[in-house]
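>>> give the three-dimensional model of this entry:
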Amino acid sequence: MNETNSYGRPWKAFEEQLELLTARGMSVSDDAWAAAWLQRAGYYRLSAYWYPFRVFRMEQDATTKALRSVRTDEFMPGTAFSDAVDLYLFDRKLRVLLADALERIEVSLRVEVAYRLGRIDTFAHLHEDSFHPSFRERRDGRSGMSVFAAWQQKHQGLVDRSKEDFVKHYRQKHGPDMPIWVAIEVWDFGAVSQLLAMMKVADQEAIATRYGIGDWKAFASWVRALSYLRNLVAHHSRVWNRNMVSEPKMPALQAPAWCAAFAGKPDLLAKPFVYLAIVRHMVDVICPGSQWRNRLADHLQTFPVQASQRKQSIAAMGVPNGWETWWLPERGQ
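Got it, this is the predicted structure:
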């Protein structure tokens, strides 16, 4: 017998989806064009970009009498289907730019972790004593195992699933265990981040210093945040105005000057722009002279103008006032 659930919304054809949107107050100037976009990107994915244009009403809780903001299905006057598409395209280009930068950061971190640990022990990633006792023995929230044991399982799974020729060649020639500088090439960003968090303090300090940060704890939070950002980008998830769940800390020591724009401001630390600032910092260290910061700043200047009465802007990304002065000081802003 098939189990039932409480979800009662029926399947709708693309034309029916458009009819629903227009009934809720969205303007659609070209039905064929809009239907093509629904077919290309999907109603659910695009809904994240028309969500900010929904009407919100204040309601009083019947029990607590507290006022709360409740989203309705209606759209603000003037909202056009193109508003959502333009935000989607802006976000897609943002993810492309981030993918380019995050690749450089991930590769650089792999080198730093493998170089630091490999100098001590060729197979450091397989030996508990290569890592800080307190860090490695913390409990994994999902499995209940130590984080080191849980990481070992993840490492083995990544190695076993790898289709890379170098993995097959190495294991055939040398056996199942690969040196850290070989094994690290099959790890994902999350695995690198988790291993870094277990390293001894002196090792974490050395790696943080390599990237110009004197606070190793803050730097570890940066790497966790970038791992989270990498997952969003890899899964084509909305970035531009998301409430982020892995908030980075601002360094207490040897902090870059731009960190002052975010320090002590939890509302900004929960938004994506501080992540972009961290990416900019890391790319500048890894690739001096890179034009990535210019490309990102130029993209922000293309933020779309909307027809809706409720205007969106890059402020929803958590952009601090005066960001241009430190993002692109060479432009004299």
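
>>> all contacts plus neighbour counts: C-alpha atoms, from now on.
Fine.

>>> now the element after the strand or helix carrying V96, going C-ward?
Using DSSP states H and E, the secondary-structure element containing V96 is helix 81-120. Tracing the chain C-terminally past helix 81-120 and defining elements by DSSP H and E, one meets helix 133-136 next.

>>> tell me how far that next one lies from the chain's centre.
For helix 133-136, the distance from its own C-alpha centre to the chain's C-alpha centre is 26 Å (C-alpha atoms, centre = their mean, to the nearest Å).

>>> which elements pack onto it?
helix 147-161, helix 189-198 (3 or more C-alpha pairs under 8 Å, 6 or more residues apart in numbering; DSSP states H and E).

>>> what are the buried residues along it?
Applying a neighbour-count criterion of 16 or more other C-alpha atoms under 10 Å, one finds F135, R136 buried in helix 133-136.

>>> who's in contact with that helix?
Residues outside helix 133-136 that contact it (C-alpha atoms under 8 Å, 6 or more residues apart in numbering): E128, S146, V147, F148, A197, M198, M199.

>>> nearest residue to the last one other than its sequence neighbours?
Pointing back at M199 there. The shortest distance from M199 to any residue that is not its chain neighbour, by C-alpha to C-alpha, 6 or more residues apart in numbering, is 4.6 Å, and that residue is F131.

>>> repeat for the fourth one
Nearest residue to F148, sequence neighbours excluded (C-alpha to C-alpha, 6+ apart): R136, at 5.0 Å.

>>> separation between that neighbour and H127?
Relative to H127, R136 is positioned 11 Å away (C-alpha to C-alpha, to the nearest Å).

>>> just D165 next, same as before
On the measure of C-alpha to C-alpha, D165 and H127 end up 26 Å apart.

>>> likewise I105?
Using C-alpha to C-alpha, I105 is found at 26 Å from H127.

>>> so which elements touch the helix holding V96?
The criterion is 3+ C-alpha pairs under 8 Å, 6+ apart, and the helices and strands that helix 81-120 contacts are helix 43-50, helix 180-183, helix 189-198, helix 201-210, helix 216-234, helix 273-286, helix 292-300.

>>> try 7 Å this time
Packing contacts for helix 81-120, counted by 3 or more C-alpha pairs under 7 Å, 6 or more residues apart in numbering; DSSP states H and E, involve helix 43-50, helix 180-183, helix 216-234, helix 273-286.

>>> now those in CSV, with mean neighbour count?
Putting those into CSV (neighbours: other C-alpha atoms under 10 Å) gives the following:
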stretch, mean neighbour count
helix 43-50, 16
helix 180-183, 18
helix 216-234, 21
helix 273-286, 20
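
>>> before we compare anything, build this one as well:
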Amino acid sequence: MGNIATDTATQIALLQERGMTLDLPEAKITEHLLDIGYYRLGFYWYPFQKNSDHEFVEGTKFSDVIKLYYLDTDLRILLIKYTNRIEINFRTKVIYYVSNYYKESPTWFADPAIVNKEVIDFVDRNYNQQFIKNNKPIKEHHLNHINDKYAPAWKTLEFLTFGIVFNIYRNIRNQELKEQIANEFGVVSLDKFYNLFKVIIDIRNSCAHGDVLYDYRRPRGMAVIPSIPFNNRDRSSLDSCIRVISYFLGNISKNRQLDLKNSIKQLFGDYADNPALQSIISEKINYNYEDNI
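Here you go, the predicted structure:
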């Protein structure tokens, strides 16, 4: 297709020429192309291609490409729901434990005696008039406290991104406080906690930005702790990431952990009778249909 835009009729003809079985009515195929887009759907028919000429494996169905797309979409919605639960819990714990430990410093996230200077510089650059204007409680705080440079931590940290809050946590000077929070999530080693918790942040961000998930792999293997049994010792696959999410979730709520397990089992189970999708779920995601996360 190169750099030249094409209409749906040309796109359909090209798919057929490359060997895809168009097992849906042309009007429905056109609807999908105009809804999802030819380029984005390319991420989902990629695993069905057999060579660099983009020819498809014999028997490749357009309907299976659409099913893979919706599997990915449903998985994204599911994971963002549960990573959001972990995010809120982590944010709350950081605010609660650190603010109560340093009661005399309500803006401890900008106190050089409490956090490293690099974080203070970052917060200072981003805590600007636009930030204040965009967040109503922060704006109201400064209207009522005109001499305050920052609103207190329990207000400010609610409006910082997950990644920024985690970075502030990492840069707290008090190691015991950080270990206390890590222990709440069932991890003793801070280095392992940093490694594993970054998985939560990255998956959450990937879901929020609409990234493709089924072939997600981490460039660096995840830390090993006895409580997380990685499938086939694979510490990079999406299945491994889901196991990390499940583990952290279980330290917050056993009921929500069970909800996640059952939801994943049901979602992947819906495709167990489809050989093409089942193969992708097993080989790309590394999910074991005979195992429970």
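
>>> pick out whichever of I105 and H127 of structure 1 has more residues nearby.
Relative neighbour count places I105 above the other of I105 of structure 1 and H127, with 20 against 11, counting by other C-alpha atoms under 10 Å.

>>> quick one: what's aligned to the more buried one in structure 2?
With the correspondence set by TM-score structural alignment, I105 of structure 1 lines up against I86 in structure 2.

>>> which non-adjacent residue is nearest that match?
Excluding its sequence neighbours, the residue lying closest to I86 of structure 2 (C-alpha to C-alpha, 6+ apart) is L249, at 6.3 Å.

>>> translate the one you found into the numbering of structure 1.
With TM-score structural alignment as the matching criterion, the partner of L249 of structure 2 in structure 1 is V283.

>>> now that match: how far from V192 of structure 1?
Look at V283 of structure 1 and V192 of structure 1: by C-alpha to C-alpha, they are 18 Å apart.

>>> same thing with K12 of structure 1?
As for K12 of structure 1, its distance to V192 of structure 1 is 43 Å (criterion: C-alpha to C-alpha).

>>> repeat for A99 of structure 1
Looking at A99 of structure 1 against V192 of structure 1, where the rule is C-alpha to C-alpha, the gap reads 17 Å.

>>> what of R116 of structure 1?
Using C-alpha to C-alpha, one gets 13 Å for the distance from R116 of structure 1 to V192 of structure 1.

>>> compare the two (neighbour count), which wins?
Looking at R116 of structure 1 and V192 with other C-alpha under 10 Å, you find the greater number of neighbours at V192, namely 22 against 17.

>>> how deep is the closest residue to the more buried one other than its chain neighbours tucked in, by neighbour count?
Using C-alpha to C-alpha, 6+ apart and skipping residues adjacent in sequence, the residue nearest V192 of structure 1 is R110, 6.8 Å away. Other residues lying near R110 of structure 1 total 21 when counted by other C-alpha under 10 Å.

>>> and I138 of structure 2, by the same measure?
By the other C-alpha under 10 Å criterion, the neighbourhood of I138 of structure 2 contains 19 residues.

>>> now do the contacts for it.
The contact partners of I138 of structure 2, by C-alpha atoms under 7 Å, 6 or more residues apart in numbering, come to I132, A151, K155, T156.

>>> could I get those residues as JSON lines with distance to A272 of structure 2?
Below are the contacts of I138 of structure 2 laid out as JSON lines (distance: C-alpha to C-alpha, whole Å):
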{"residue": "I132", "distance to A272 of structure 2": "50"}
{"residue": "A151", "distance to A272 of structure 2": "52"}
{"residue": "K155", "distance to A272 of structure 2": "46"}
{"residue": "T156", "distance to A272 of structure 2": "46"}
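
>>> list just the nearest of those residues to I66 of structure 2.
Proximity of those to I66 of structure 2 was ranked by C-alpha to C-alpha; the top entry is T156 with 42.2 Å.

>>> just give me the match in structure 1 for the closest one.
Taking TM-score structural alignment, T156 of structure 2 has A183 as its aligned residue in structure 1.

>>> ditto for I281 of structure 2
With TM-score structural alignment as the criterion, I281 of structure 2 lines up with S313 in structure 1.

>>> residue contacts, A255 of structure 1?
Residues near A255 of structure 1 by C-alpha under 7 Å, 6+ apart: I213, G214.

>>> and it, helix, strand or coil?
At A255 of structure 1, secondary structure determined by DSSP: H, G, I helix; E, B strand; the rest coil is coil.

>>> ok, now how distant is it from M282 of structure 1?
Distance of A255 of structure 1 to M282 of structure 1, computed by C-alpha to C-alpha: 13 Å.

>>> over to A261 of structure 1?
With C-alpha to C-alpha as the criterion, A261 of structure 1 and M282 of structure 1 are 17 Å apart.

>>> cool, and K154 of structure 1?
For K154 of structure 1, the distance to M282 of structure 1 under the criterion C-alpha to C-alpha works out to 26 Å.

>>> distance of the equivalent of G37 of structure 2 over in structure 1 relative to H125 of structure 1?
In structure 1, G37 of structure 2 lines up with G42, judged by TM-score structural alignment. G42 of structure 1 sits 42 Å away from H125 of structure 1 when distances are taken as C-alpha to C-alpha.

>>> compare those two and say which is more crowded by neighbours.
Neighbour totals were compared for G42 of structure 1 and H125, and H125 leads with 25 against 13 (other C-alpha under 10 Å).

>>> residues contacting the more buried one?
Under the criterion of C-alpha under 7 Å, 6+ apart, the contact partners of H125 of structure 1 comprise I180.

>>> what's the counterpart of it in structure 2?
Using TM-score structural alignment to pair residues, one finds that H125 of structure 1 aligns to F109 in structure 2.

>>> over to G214 of structure 1?
The alignment partner of G214 of structure 1 in structure 2, by TM-score structural alignment, is V188.

>>> related to what we said a few turns ago, so the residue nearest to V192 of structure 1 makes contact with V182?
No - here R110 of structure 1 lies out of contact with V182, judged by C-alpha atoms under 7 Å, at a distance of 10.2 Å.

>>> what sits closest to Q152 of structure 1 if chain neighbours are left out?
Q152 of structure 1's closest residue in space is L126 (C-alpha to C-alpha, 6+ apart), at 7.4 Å.

>>> and the one you found, how many residues sit next to it?
L126 of structure 1: 18 surrounding residues under other C-alpha under 10 Å.

>>> so it versus L226 of structure 1, what's the distance?
Distance of L126 of structure 1 to L226 of structure 1, computed by C-alpha to C-alpha: 25 Å.
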